[in-house]
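S.K.: Sequence plus the predicted model coming up.
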Amino acid sequence: MNTAEVQQTLAFAAMCVDATAKAEGCSRREMFRRLRDVGLMHGLTTRLDPLHTQSKEYVVDDLLTALHRLEAGN
């Protein structure tokens, strides 16, 4: 991955954390920790292509659904 791709990936992941934290009503730090702890941060940084074509609302809804499901399974 070149520098521009890394920057794009990190910017997308940061946007996802921020938007998902706002939707859940928690801090960005807490959301990052929660997403990281269930393995979703890895997915955000390695599966950018299918996600970045979706709307922000779709991605946030998808992340929250997956996060709640994974947290309930732990």
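M.R.: Received the coordinates, thanks.

S.K.: C-alpha from now on. contacts and neighbour counts both.
M.R.: Will do.

S.K.: tell me the centre residue of this protein?
M.R.: Against the mean C-alpha coordinate of the chain, by CA atoms, centre = their mean, the closest residue is residue 16 at 4.4 Å.

S.K.: So which other helices or strands are in contact with the helix or strand hosting that one?
M.R.: Assigned by DSSP states H and E, residue 16 falls within helix 3-24. Helices and strands touching helix 3-24, as assessed by 3 or more CA pairs under 8 Å, 6 or more residues apart in numbering; DSSP states H and E, comprise helix 28-37, helix 40-46, helix 48-52, helix 56-73.

S.K.: Would you format the ones you listed as CSV with mean neighbour count included?
M.R.: Converted to CSV, the helices and strands packed on helix 3-24 look like this (neighbours: other CA atoms under 10 Å):
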stretch, mean neighbour count
helix 28-37, 17
helix 40-46, 16
helix 48-52, 13
helix 56-73, 14
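
S.K.: Put this next to the first one:
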Amino acid sequence: MKEEIDPHTGEKWIELSKEEIKMGFLALCVEALAEIEGCDYTDMFNRMEAADITEGYILKHYEPIHTQSWENVIKELKELLAKRESK
């Protein structure tokens, strides 16, 4: 994270690194699935980790995934989690 001051307005703003943005997206995905499944964020994170969805899917394929509609992202992740947990 880099803090800047606009030279024209004097306003402070921050610029997040690509990694920070990706981690924020991951957190949103985990929170959304936890809410849909009616479980705790930590439990959902652990389930997604066990199914190799956090690093092996969301972070690895961040570029194409984050450009989709939020509804499609969540639907896809929910289906992927169910498929990987059923194995």
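M.R.: Looks like it came in fine. As the structure is a computational prediction, the values presented were derived from the model and not from experiment.

S.K.: coming back round to it: thought residue 62 was touching the residue nearest to the centre of structure 1, still the case?
M.R.: No - the pair residue 16 of structure 1 and residue 62 does not pass the contact test of CA atoms under 8 Å, sitting 10.6 Å apart.

S.K.: hang on, the earlier thing: how far away is the residue nearest to the centre of structure 1 from residue 73 of structure 1?
M.R.: 22 Å (CA to CA, to the nearest Å).

S.K.: matching residues in structure 1 for stretch 64-75 of structure 2?
M.R.: Mapped onto structure 1 using TM-score structural alignment, stretch 64-75 of structure 2 spans residues 50-61.

S.K.: Name the residues that touch the matching stretch?
M.R.: Contacts made with stretch 50-61 of structure 1 from outside it, assessed by CA atoms under 8 Å, 6 or more residues apart in numbering, are listed as 12, 16, 19-20, 23.

S.K.: Out of these, which end up buried?
M.R.: Applying a neighbour-count criterion of 16 or more other CA atoms under 10 Å, the buried members of these are 12, 16, 19-20.

S.K.: Can you tell me which of the contacts of stretch 50-61 of structure 1 is nearest residue 66 of structure 1?
M.R.: Using CA to CA, residue 20 is the member of the contacts of stretch 50-61 of structure 1 that sits closest to residue 66 of structure 1, with 11.7 Å.

S.K.: quick one on the thing from earlier: residue 7 of structure 1: which of the helices and strands packed on helix 3-24 of structure 1 is closest?
M.R.: Ranking the helices and strands packed on helix 3-24 of structure 1 by distance to residue 7 of structure 1, with CA to CA as the measure, places helix 40-46 first at 10.6 Å.
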